[in-house]
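Visitor: Just the structure for this:
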Amino acid sequence: MSRLLLVVLLLANVGTAIGVVYARHLHRQSFIELARLEKTRDELNIEFGRLQLEQATVAESNRIDAIARTRLGMKFPEASDVVVIQP
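Guide: Model (predicted):
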């Protein structure tokens, strides 16, 4: 009877040890995935900041006005060229 109890306790101990090793393995895999995802998040945040800065630069009204004048030959209409339509 005591031998059976000893064998059962030994198997329970080995099973628990295997469970702990497996849980630690899963924890390490999860931690590696978390670190990878955090790195990706940080890279995306940096890229988003760059894109916001680029958008602010491209959408600046002085720049748009200069491009309209130089590349497209646009200008503000003279007062004599403005026609007001009454409803």
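Visitor: alpha carbons only for contacts and neighbour counts from here, please
Guide: OK.
Visitor: Which neighbouring elements make contact with the longest helix anywhere in the chain?
Guide: Counting residues, the longest helix found in the chain (DSSP state H) is helix 2-58. On a contact count with 3 or more CA pairs under 8 Å, 6 or more residues apart in numbering; DSSP states H and E, helix 2-58 meets no helix or strand.
Visitor: Second input sequence below; structure requested for side-by-side comparison:
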Amino acid sequence: MVKKTMLREKYWLKQVAVIVVMILVIMGSAFMVVNQVFNYRHDYRIYNQLAKERDDLNAEWGRLLIEQQTFGATAQIGTRAVTQLRMYSPPASQTVVVSIK
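Guide: From the prediction side, this is the model:
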């Protein structure tokens, strides 16, 4: 009889130990899921900030390209005026300043 009760106690202790281990495993898994979701949201927020910065830099790059083409066109127009149309800036002796009083 004493042996049976000891066996029942050991069996009951094993069941309690298994239940405690299962609860700890489930809680650990839950904390890991929460941590993964937090990391995902943090990384996604950083990704969105970097994507916005990329878009801003692309827009600025486009504006700089337009500005470069504008300044390049000005020099090209001056060169073509001299070579093709034989235009030139008159010397100071041929310049007349008109003032309105």
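Visitor: Got a TM-score for the pair?
Guide: Here the TM-score for the pair of chains, by TM-score structural alignment, normalised by the length of the first structure, is 0.74; 75 aligned residues with a CA RMSD of 1.9 Å.
Visitor: how about the longest helix of the first structure, aligned to which bit of the second structure?
Guide: With TM-score structural alignment applied, helix 2-58 of the first structure matches the range 8-64 in the second structure.
Visitor: average distance between the matching stretch and the first structure?
Guide: Overlaying the first structure shows stretch 8-64 of the second structure at a mean distance of 0.7 Å from the equivalent residues (mean CA distance after the TM-score superposition for the first structure).
Visitor: distance between the longest helix of the first structure and the chain's centre?
Guide: Centre-to-centre, helix 2-58 of the first structure and its host chain are 19 Å apart (CA atoms, centre = their mean, to the nearest Å).
Visitor: do stretch 52-65 of the first structure as well
Guide: The mean C-alpha position of stretch 52-65 of the first structure is separated from the chain mean by 24 Å, CA atoms, centre = their mean.
Visitor: Determine how far the last residue of it lies from the first.
Guide: By CA to CA, to the nearest Å, the extent of stretch 52-65 of the first structure from end to end equals 20 Å.
Visitor: and it, which residues are buried?
Guide: Using 16 or more other CA atoms under 10 Å as the test for burial, stretch 52-65 of the first structure gives no buried residues.
Visitor: Just give me the residue closest to the centre of the second structure.
Guide: Centroid-nearest residue in the second structure: residue 50, 1.0 Å away (criterion: CA atoms, centre = their mean).
Visitor: related to what we said a few turns ago, following the chain onward from the longest helix of the first structure, which element is next?
Guide: Using DSSP states H and E, the helix or strand that follows helix 2-58 of the first structure towards the C-terminus is helix 61-70.
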